[in-house]
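Visitor: Return atomic coordinates for the entry below.
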Amino acid sequence: MNLTIIQLGIMHLNDCMDLDQKSLNGIWTKSQWELELTDPKRICLGVIEFETKKLLGLCSAWLVIDELQITFIAVDPRKQRKGLGKFLLSNLIKRSKSLQTNHIHLEVKDNNEPAKAFYKYMGFKMVGNRSNFYKDGRDALILKKETNIKS
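Guide: Presented below is the predicted three-dimensional model:
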């Protein structure tokens, strides 16, 4: 599979909404996606299959002073466990260093074992907990990765 990562824009709105629906049962509304894809303080990256131009995964983050807050990450369920998430998140981490961020934060549902293992593999560490964060009453674990560490 020949893949590339691109900056997503408003022209990718329907693809983002479709992937959101397939992978996470549509957690964001159309207006939330429109804002995510047009706000200059947000980074929205997509993994595209070069031949078909199909969106296979996406990651979105907000730039807040010297940190990135990951707000969304998903891979098409039919393409999971093939390295696309790693490819996407590695690219975001690389970009965060060029933006001179010091930290990347995200929340993950406390019972999402595959995601927790993935983030640990990618160098994220648990730094906190948000009780009753999700609609179903589950807690969110707050994870953090240091970037631009001075040696």
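Visitor: rest of the way, CA atoms for contacts and neighbours
Guide: Fine.
Visitor: Who are the packing partners of the top helix by length along the chain?
Guide: The longest helix of the chain (DSSP state H) is helix 84-98. When contacts are defined as 3 or more C-alpha pairs under 8 Å, 6 or more residues apart in numbering; DSSP states H and E, helix 84-98 sits against strand 42-49, strand 54-64, strand 67-75.
Visitor: and this one, so I can compare the two:
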Amino acid sequence: MTPATLRQMTEADLPAVVAIERATFPFDAWSEGMLRGELADQPRTRHYIVAVLDDEVVGYAGLAAAGDQADVQTIAVSAHRQRSGIGGAMLRALLEEAVRRGATAVFLEVRADNPPAQTMYERFGFERIGLRREYYDDGTDAIMMMKKMDGVES
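Guide: Take a look at the predicted model:
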């Protein structure tokens, strides 16, 4: 388990989150304005969290939820903190929030060229349900995945 603390994202976190976003997703990073818009929908339809370690935001994740369906919007961890359990801890927190909000299924898209993320999602019970060709701005395909919410594993 990660020693990072998870808490709700606020606008004060945006500079650190935008820096991680640009480093993690250089071809299709969300702008600060897009992230600010997501935060504006908290808690109505959105739930965004940050992972903090030694007073530094080292990751963030977001969930969109409406009715009985939820979507993992994003998960990113600073390069120097990847493979330390932070991504899994944030995904677990998003899934718990999805259950709390009554979701019976959670969906996401993951880059076809990101096997570590695909492995993490599969570990949590997500299954591949389709492919979106050239989904990302650089032409990379997205693998569509879904998890039926009968509990949070891993």
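Visitor: one step back: and the longest helix of structure 1 against structure 2, how far off on average?
Guide: Overlaying structure 2 shows helix 84-98 of structure 1 at a mean distance of 1.0 Å from the equivalent residues (mean C-alpha distance after the TM-score superposition for structure 1).
Visitor: Out of the helices and strands packed on helix 84-98 of structure 1, which gets nearest to residue 115 of structure 1?
Guide: Residue 115 of structure 1 sits nearest to strand 67-75 of all these, at 10.1 Å, using C-alpha to C-alpha.
Visitor: how far apart are the helix or strand encompassing residue 16 of structure 1 and its match in structure 2?
Guide: Here residue 16 of structure 1 sits within helix 13-24, counting by DSSP states H and E. Once the two models are superposed, helix 13-24 of structure 1 sits on average 1.4 Å from its counterpart in structure 2 (mean C-alpha distance after the TM-score superposition for structure 1).
Visitor: how about the helices and strands packed on helix 84-98 of structure 1 in a markdown table, adding distance to residue 17 of structure 1?
Guide: Shown next, in a markdown table, are the helices and strands packed on helix 84-98 of structure 1 (distance: least, C-alpha to C-alpha, whole Å):
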| stretch | distance to residue 17 of structure 1 |
| --- | --- |
| strand 42-49 | 13 |
| strand 54-64 | 11 |
| strand 67-75 | 11 |
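Visitor: and residue 143 of structure 1, which of the ones you listed is closest to it?
Guide: strand 67-75 (10.0 Å).
Visitor: Against which helices or strands is the helix holding residue 16 of structure 1 packed?
Guide: Checking 3+ C-alpha pairs under 8 Å, 6+ apart, helix 13-24 of structure 1 ends up next to helix 30-38, strand 54-64, strand 67-75.
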